[in-house]
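Undergrad: quick one: sequence plus predicted model below, questions after.
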Amino acid sequence: MRVGDNIREIREVEKNFKRSHVAERLEISTRAYANIENNVTDISVDRLEQIAEIFGCSPEYILHYKSSKKEFFNYFHNNNGNKGVNIMYQGGEPNLANQEYLRTKEELRNKEKLYKLQQELLESERKRISLLEALLKNNSIDF
């Protein structure tokens, strides 16, 4: 198993991204990214996580891409045929780690958005209070 091969296949087949697009998102040259896909450059865990985020999947999905694809293909293209029955089983155990990772990532993004909105709301309320206090002072109203 070569990680670069998995990355290239996901990029081309599933995402239909150009190398230049992924390289730009990673803030590296297209040549440096090509070296990752061609297994010339070793990939760090951090870089794998960045690529997974761009692809919208987990690092585990990238690492196990070929084996998962093989299980799916073998199930639906077996010797006996599936006789037109689709039981929505894609081979192997469900990839709960991938689902958990994506759910956790989404929850984290939602929490960050919520925190930012709370901070904006607090700042807005502080400004509003300051304006009301100034208005009360201008009209000689004690508070």
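TA: Good, I have the coordinates. Numbers count the residues shown, from 1 in each chain.
Undergrad: for the rest of this, base every contact and every neighbour count on C-alpha atoms.
TA: Noted.
Undergrad: so residue 12, which state does it fall into?
TA: Counting by DSSP: H, G, I helix; E, B strand; the rest coil, the backbone at residue 12 sits in helix.
Undergrad: so what's the residue count around the residue nearest to it when sequence neighbours are not counted?
TA: Spatial nearest neighbour of residue 12, chain neighbours left out: residue 18 (7.5 Å); criterion: CA to CA, 6 or more residues apart in numbering. Using other CA atoms under 10 Å, residue 18 has 12 other residues around it.
Undergrad: which stretches of the chain form helices?
TA: For the chain, the helices defined by DSSP state H occupy 3-9, 19-26, 30-37, 45-55, 59-63, 65-76, 96-138.
Undergrad: correct me if wrong: the residue nearest to residue 12 contacts residue 11.
TA: Yes: in terms of CA atoms under 8 Å, residue 18 counts as a neighbour of residue 11; the distance is 7.5 Å.
Undergrad: let's bring in a second one:
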Amino acid sequence: MSGEINENIKSIRELKNYTQEYMAFRLGITQAGYSKMERNGSRISFEKLEEIAVIFEMDLKRIINFGSTLNFKSALQNPPHALTVSGLLNAEYLYRDKIRLLEKLLDITDRELKTYKDKFGCL
């Protein structure tokens, strides 16, 4: 089971676009140590799992069960029915922060565009 947790952590980290360096920094360990942890080369303490859950903004149960709720290989091989309802909820949860960021960037871009249009009298 611990190997599955390591794989789940890696998958979630990649979905969130977090680097190993970022995770290592947040956990107070070296990048090599974090990499070893992801590769199942070292056992993850419960305390580290709790810290990872905080970084991911997910509860521990969701991290532990992540691989069973969303199987990316299956989803790629058998679209669109391979995603379960809980898998879709996991994907939504992971991308919610990215959607908010993109909406903010779009709003900033729209305001800047309006400013330039007003300033230079463009269409």
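TA: Cool, got the structure. No experiment lies behind these values; they were computed from the predicted model shown.
Undergrad: got the helices of the first structure as CSV, with distance to residue 89 of the first structure and mean neighbour count columns?
TA: Shown next, in CSV, are the helices of the first structure (distance: least, CA to CA, whole Å; neighbours: other CA atoms under 10 Å):
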stretch, distance to residue 89 of the first structure, mean neighbour count
helix 3-9, 22, 20
helix 19-26, 31, 15
helix 30-37, 30, 17
helix 45-55, 23, 16
helix 59-63, 17, 19
helix 65-76, 8, 15
helix 96-138, 14, 12
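Undergrad: which of those sits closest to residue 90 of the first structure?
TA: helix 65-76 (5.0 Å; CA to CA).
Undergrad: contacts for the closest one next, please.
TA: Identification of contacts with helix 65-76 of the first structure by CA atoms under 8 Å, 6 or more residues apart in numbering yields 1, 6, 82, 90-92.
Undergrad: stretch 14-34 of the second structure too?
TA: Counting by CA under 8 Å, 6+ apart, 13, 35, 48, 51-52, 55-56, 94-95 sit against stretch 14-34 of the second structure.
Undergrad: make a markdown table from the residues you listed and add distance to residue 24 of the second structure to it.
TA: Converted to a markdown table, the contacts of stretch 14-34 of the second structure look like this (distance: CA to CA, whole Å):
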| residue | distance to residue 24 of the second structure |
| --- | --- |
| 13 | 12 |
| 35 | 9 |
| 48 | 11 |
| 51 | 11 |
| 52 | 10 |
| 55 | 11 |
| 56 | 13 |
| 94 | 20 |
| 95 | 22 |
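Undergrad: so how far is residue 42 of the second structure from the residue positioned nearest the centre of the second structure?
TA: Centroid-nearest residue in the second structure: residue 16, 2.2 Å away (criterion: CA atoms, centre = their mean). Using CA to CA, to the nearest Å, one obtains 23 Å as the distance from residue 16 of the second structure to residue 42 of the second structure.
Undergrad: what sits against the closest residue to residue 42 of the first structure other than its chain neighbours?
TA: The shortest distance from residue 42 of the first structure to any non-neighbouring residue, by CA to CA, 6+ apart, is to residue 36 (6.8 Å). In this structure, residue 36 of the first structure makes contact with 4, 42-43, judged by CA under 8 Å, 6+ apart.
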